[in-house]
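Trainee: what follows is a predicted protein model with its sequence.
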Amino acid sequence: MPLYKEVIINDTTTLYLWKITEDLEWFIDVVDLNISSKKRIDSMKSESHQKGFLAVRMLLQHIGYSDFDLYYDAHGKPHLKDEKCISISHSHEFSAIAVSTHSIGIDLELVKEKTLKIASRFMDVSHLENLSEIEKIQKATVIWGIKESIFKIKSQEGISFPNHIFENKFNLDDKITEAQLRFNSEIENYNIVFNFVEDYIYVCAYIY
């Protein structure tokens, strides 16, 4: 299918979502890949990962870019050649990109029980008190996405989700919150936007 959804995050940032319903051959026929990306596709053993990778390139093509405009630095962080900022995520049926004039990090996650089971490894579980079971799963997923999104922006070795990234208290209905990165004697404050898409949650982190 074409673009699934376009979300305005703020006045300089837009999130684009693609729901993957096409088969692999369709993507291969319509996506123009550079040599590095062709090698990367060939090395992927999972068809789901291949389609997720190609759906990201379809999103780029939808907004006037191509795979040739995208490159990765030594930390694996994606960049656009026109110096706009980009972040990328893929989870099962969906791929997502966010493009901005400011640093942006996004994460897209399927809402699943496993995230709650490992919550104590990455977050303060007191933030899950007085919630129903499904609300606990959803909130743990948002908090994982917050930490993943901030990590994508910084791309620095040594950052620990439970020890360095701290989310403010929030309600699921808020759809916005704030978080802090406290690392290497520095503190950075991030704005957070999150929402639900079918059985998934997307999270965007950015600094203004």
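Mentor: On my side now, so go ahead.
Trainee: can we go C-alpha only for contacts and neighbour counts from here?
Mentor: OK.
Trainee: tell me which helix or strand residue 189 sits in.
Mentor: strand 186-197 (DSSP states H and E).
Trainee: ok, now residue 40?
Mentor: helix 35-43.
Trainee: what's the next secondary structure element after that helix?
Mentor: helix 47-62.
Trainee: what packs against that following helix?
Mentor: For helix 47-62, the packing partners by 3 or more C-alpha pairs under 8 Å, 6 or more residues apart in numbering; DSSP states H and E come out as strand 13-19, helix 24-30, strand 85-91, strand 94-100.
Trainee: does anything pack onto the second one? Which helices or strands?
Mentor: Where contact means 3+ C-alpha pairs under 8 Å, 6+ apart, helix 24-30 is packed against helix 47-62.
Trainee: try it against this one:
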Amino acid sequence: MSIILHENLRLPGEWGLWHITESEAWLRENVELHPAELENLALIKGEGRRREFLAARILLHFMSGRAERGALLKDECGKPHLQDSTFHVSISHTVNYAAAIAHPNLCGIDVQRFVPRIRRLADKYIGAEEKQQLLPDHELIQHHIIWAAKEAVYKAYGRRQLDFREHIFIDFEGYKPNKTTASALLKKDDWEIFFDLDFRVYEDFVLVGAVERTFPVPPLS
């Protein structure tokens, strides 16, 4: 396993990133899938997508430190959860990479490859206040961080019918190339959830993790 990131994240959470170089056969031999997962795998067309499916589950089990692997199951909205675990989990994958996050609070993760045409889609997912934070020299990276952050928040929320532009707001004012944190707000109907964001910028992709912010309870007066 070529683990290029495995760190604590907003303790007691953690996240990980795996560069997938292994064959599908090797991956199949190194993960025991549960019946529902086998059914899902059988529906996936393309070796690359199957490798990503398998790698994400191996990575999440590796991060768990458990001797026996729990099934990664999905609820009626498609949100994954790890069997017999109290932690929230999320996975993401792209060509040759798999990522995972686990935390007691709501959490989500997204790995997004750089695509220059993302600018053409900006009006669909970036609001006016977010546009004001874009810097000419770093705009392409910022576009991808915003998109991946909103994907991560969407996964953490775990319900459908979210509009990236209308319901999710990213704040990374003061962005610099060495900055690795930001915040987000999800606001829809009666829901208002703040998230802490952590991100890493690699040569050809970005990785963003979102964890629900827990506010301290004020002492009794």
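Mentor: Happy to help now that I have it. Keep in mind that what you see is a predicted model, and the values were worked out from it rather than measured.
Trainee: once they're superposed, tell me the TM-score.
Mentor: Overlay of the two chains. TM-score (TM-score structural alignment, normalised by the length of structure 1): 0.90; 206 aligned residues with a C-alpha RMSD of 1.8 Å.
Trainee: can you name the residues of structure 2 that the strand holding residue 189 of structure 1 overlays?
Mentor: Strand 186-197 of structure 1 lines up with residues 191-202 of structure 2 when matched by TM-score structural alignment.
Trainee: got the buried residues for the strand holding residue 189 of structure 1?
Mentor: 189, 190, 191, 192, 193, 194, 195, 196 (16 or more other C-alpha atoms under 10 Å).
Trainee: does the fifth one touch residue 175 like I think?
Mentor: Yes. Assessed by C-alpha atoms under 8 Å, residue 193 of structure 1 is found in contact with residue 175 at 5.9 Å.
Trainee: state the distance from the nearest residue to residue 60 of structure 2 once chain neighbours are set aside to residue 130 of structure 2.
Mentor: Closest residue to residue 60 of structure 2 apart from its sequence neighbours, by C-alpha to C-alpha, 6 or more residues apart in numbering: residue 100 at 5.9 Å. Distance from residue 100 of structure 2 to residue 130 of structure 2, counting by C-alpha to C-alpha, to the nearest Å: 27 Å.
Trainee: so for the two, which sits in the more crowded spot?
Mentor: residue 100 (27 against 18; other C-alpha atoms under 10 Å).
Trainee: what does that one align to in structure 1?
Mentor: By TM-score structural alignment, residue 100 of structure 2 lines up with residue 97.
Trainee: residue contacts, its match?
Mentor: 15, 16, 17, 56, 59, 86, 87, 88, 89, 106 (C-alpha atoms under 8 Å, 6 or more residues apart in numbering).
Trainee: one more: residue 204 of structure 1?
Mentor: 9, 104, 105, 106, 107, 145, 146, 149, 192, 193, 194.
Trainee: same thing but at 10 Å, please
Mentor: 9, 13, 15, 87, 98, 104-108, 142, 145-146, 148-150, 176, 190-195 (C-alpha atoms under 10 Å, 6 or more residues apart in numbering).
Trainee: same check on residue 91 of structure 2?
Mentor: Residue 91 of structure 2 neighbours (C-alpha under 10 Å, 6+ apart): 15-17, 53, 56-57, 59-60, 72, 79-80, 98-102, 107-111, 152, 155.
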